[in-house]
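In: Quick one, structure for this:
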Amino acid sequence: MITLKNDYLTVKINPLGAELTSVMDNESHLEYMWQADQAFWGRHAPILFPIVGRLQDNQYRVDDQSYTMTQHGFARDREFTIIDQTATQVSLELSADDQTRALYPYNFILTLSYELVDHQLKTHATVTNPDETPLYFSFGAHPGFNVPFGGAPADFTDYQVTVSPKQTYQRVPLVGPYSDTQHSVPLDLNQPLLLDHALFDHDAQVLTLNGRETTVMLSTPKDDHGIALTVAAPYLGIWSPYPKQAPFVCLEPWWGLADDVQATGDLTSKVAIHHLAAKQSFAASYQVTYF
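Out: Okay, the predicted model is just below:
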C-alpha cells in the first residue's frame, strides 16, 4: 500500500487498480473514503478504463471482431507500476500486455498521478497512444465517500449535494444499465440535491457538464466536515446502490458513458467515446478538497 502524508491528511493508494482507498484527517482521524464493505459495495474508488459503465451484452466490436468486457473495463483489476513517488505525490502506470489485448486490441499507456496539496488531493490521468493507429477509449473515476462521515451526528438523508455553478443541468437517464442520450431530462440544481436512497432507484444520476469546470460538494448542515470535488469533464455521475441502504455516495467524473440504448456494438461509434490519434495523449484531472 502506498502512503502519502502532509500536515493535514494521510492518503492510501493500492497499486492494484491504482485505487485510492483512504483519506484520513490527521487531527480528528476522520475517514472520508468508503471502506469497501462487501455487504454494500466492495470497492473504494476504482479507475474506469477503457470503458465507463456497461456494454450491451458485455460485448463490442473492432474491425468486425467481437470482444467481451465487463462493466467499467479492466484497469481497476490490474496491478499498476509505481514510476515516481515522494512523501506527497505518486505516479503509477499501466500499459498493454497480452492479457489486456485479449480484451481490448489496442496498445496504450495509462498513467495515474495523485498529489497532496494542503487539504486537497489532486488526481491526474494521462492516456497515451504509442501506436500508429487510432486508439478508442473512455475514462472515468468512481470515488466513494462515507455518508455520514466518521462520527457525524447525522444520517444519509441529512446530507446534500450542492453543484456550482447553480443552474438546471441536463440529466442522462439510464434504462437498466444503459444510457438513453436521446431523452435527456432537466434537473434543477439551483438548490442542493437532498440525498435519499430512492434517488438512485434508477441507478446513477448522470449530469451533463459539457466540460465546464464544476464543483460538487457533499456536506450536511449538521456537521462541519465535507468534501468538494472540482472537475471539467463531459459528465458526472452521482450514485449509491439501491435498494440497499448503503452509507456512502460516489461522485464520479466521467469522460465517457455506458452504451446507449441504441448502441450498435461498434466501439468506434460508441456514445461519448474518445478518439486518440497516433502518438497523441489525452489528459483528465480532478481535485477533491477535504474539510
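
In: okay, CA-based contacts and neighbour counts for the rest of this
Out: Fine.

In: part of a strand, is Arg54?
Out: No. Under DSSP: H, G, I helix; E, B strand; the rest coil, Arg54 falls outside any strand and is assigned coil.

In: Nearest residue to it in space, please, no chain neighbours.
Out: Spatially, and ignoring its direct neighbours in sequence, Arg54 is nearest to Gln71 (4.4 Å; Cα to Cα, 6 or more residues apart in numbering).

In: Next, count neighbours for that neighbour.
Out: 16 (other Cα atoms under 10 Å).

In: Then Ser91?
Out: Counted with other Cα under 10 Å, Ser91 comes out at 21.

In: rewinding a little: OK, contacts around the residue nearest to Arg54?
Out: Ile51, Val52, Gly53, Arg54, Leu55, Asn58 (Cα atoms under 8 Å, 6 or more residues apart in numbering).

In: you'd agree it is in a helix?
Out: No. Using three-state DSSP, the assignment for Gln71 is coil, not a helix.

In: Next one: it relative to Gln65, how far apart?
Out: 19 Å (Cα to Cα, to the nearest Å).

In: now swap in Ala87 and tell me
Out: Plainly put, Ala87 is 45 Å away from Gln65 if you go by Cα to Cα.

In: Before we compare anything, build this one as well:
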Amino acid sequence: MYSIEEFDRQGMHFFRLKGEGAFVEVCPERGGMITAIHIADEDLLYMNEETLFNLDKNVRGGIPVLFPIAGQLRGKQYEWEGQVYQMANHGLVRTRPLEVAGQSCGTDHAEITLVFHSTPETRVSYPFDFEMQLTYRLAGGKVTILQKATNRSVDSMPI
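Out: From the prediction side, this is the model:
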C-alpha cells in the first residue's frame, strides 16, 4: 500500500510519498522541489541541507522546478514586445512557495499535485497570467514528474 506522510523539519513543511520500500520527498515551500528520492535501498539525490534550509541561498541538489526558463539570462534580463524584464536564474518558481492542489494514494501509487499562479509580483518579471501545475507520482519503483503550464493571457506566452 502506498501512502503520503507530512512532516516538518527546520521550519519547513514536507510531503513524503511512500510505497514498496521507496520514497520521494517534496518541499512545496522551496519551489516544489524534490529533496530526496530513495529507491531499492539507495538514496538517488544529492541534497545540501544547509542551502535547503537557508532561504537566502540557492539550493544545491535535489530536483528544482525551472519555470519559465532554465539557465541564465544575459544580465538577468530579456526583452519581450519591446520591453525589458528582469528575471532571476532559472525563472520564477524555485524561490517561491507552491500550493498543494491534491493528493491521492492507493495500492499502486502515491501522488501529489502542486500549483503556482501568476501574481502581480511575478508579472513584474514575466508579464503573463498563468497557472503552472506539477504532479509528482511514485509507482512501481519509479518517480514521474508531470509539468503543465496553462497560459491565461490573451497573447502567446514563451516558456
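
In: Overlay them and tell me the TM-score.
Out: The pair, once superposed, lands on a TM-score of 0.78 when counted by TM-score structural alignment, normalised by the length of structure 2; 134 aligned residues with a Cα RMSD of 1.7 Å.

In: returning to that earlier point: who's more crowded, Ala87 and Gln65 of structure 1?
Out: Neighbours were counted for Ala87 of structure 1 and for Gln65 using other Cα under 10 Å; Ala87 has more, 12 against 9.

In: Assign the closest residue to the more buried one other than its chain neighbours to helix, strand or coil.
Out: For Ala87 of structure 1, ignoring the flanking residues on the chain, the nearest one in space by Cα to Cα, 6+ apart is Leu4 at 5.4 Å. Classification of Leu4 of structure 1 using three-state DSSP returns strand.

In: ok, Leu4 of structure 1 - contacts?
Out: Thr10, Val11, Lys12, Thr86, Ala87, Thr88, Gln89, Val90, Leu116 are the contacts of Leu4 of structure 1 under Cα under 8 Å, 6+ apart.

In: what residue of structure 2 takes the place of the last one?
Out: Spelled out, that is Leu116 of structure 1. Counting by TM-score structural alignment, Leu116 of structure 1 lines up with Leu138 in structure 2.

In: That match against Ala110, yeah?
Out: Yes. Using Cα atoms under 8 Å, Leu138 of structure 2 is in contact with Ala110, at 5.4 Å.

In: Pull up the overlap in contacts between these two.
Out: Leu17, Lys18, Gly19.

In: Quickly name whichever of the residues you listed is closest to Gly32 of structure 2.
Out: Taking Cα to Cα as the measure, Gly32 of structure 2 lies nearest Leu17 of these, at 13.6 Å.

In: gap between stretch 145-159 of structure 2 and the chain center?
Out: Centroid separation for stretch 145-159 of structure 2 versus its chain: 15 Å, with Cα atoms, centre = their mean, to the nearest Å.

In: actually stretch 12-31 of structure 2, sorry about that
Out: Going by Cα atoms, centre = their mean, where stretch 12-31 of structure 2 is centred and where its chain is centred differ by 12 Å.

In: Let me know the distance separating the residue nearest to Ala87 of structure 1 from Ser113 of structure 1.
Out: Leu4 of structure 1 is 12 Å from Ser113 of structure 1, by Cα to Cα.

In: Check Ser164 of structure 1 too.
Out: Taking Cα to Cα as the measure, Ser164 of structure 1 falls 25 Å from Ser113 of structure 1.

In: ditto for Tyr60 of structure 1
Out: 29 Å.

In: More neighbours: which of the two?
Out: Tyr60 (23 against 20).

In: mind checking what the more buried one lines up with in structure 2?
Out: So, by TM-score structural alignment, Tyr60 of structure 1 is matched to Tyr78.

In: For that match, list the residues it contacts.
Out: Val84, Tyr85, Gln86, Met87.

In: Nearest to Thr119 of structure 2 among these?
Out: For these, the nearest to Thr119 of structure 2 is Met87 (14.6 Å; Cα to Cα).

In: Next up, the contacts around the closest one.
Out: Met87 of structure 2 touches Leu73, Lys76, Gln77, Tyr78, Ser125, Tyr126, counting by Cα under 8 Å, 6+ apart.

In: likewise Phe23 of structure 2?
Out: By Cα under 8 Å, 6+ apart, the neighbours of Phe23 of structure 2 are Arg16, Leu17, Ala36, Ile37, His38, Ile39, Leu138.

In: Against Val154 of structure 2, how distant is it?
Out: 40 Å.

In: need the strands for structure 2, in chain order.
Out: 3-9, 12-19, 22-27, 33-39, 42-43, 77-80, 83-86, 99-105, 110-117, 130-139, 142-151 (DSSP state E).
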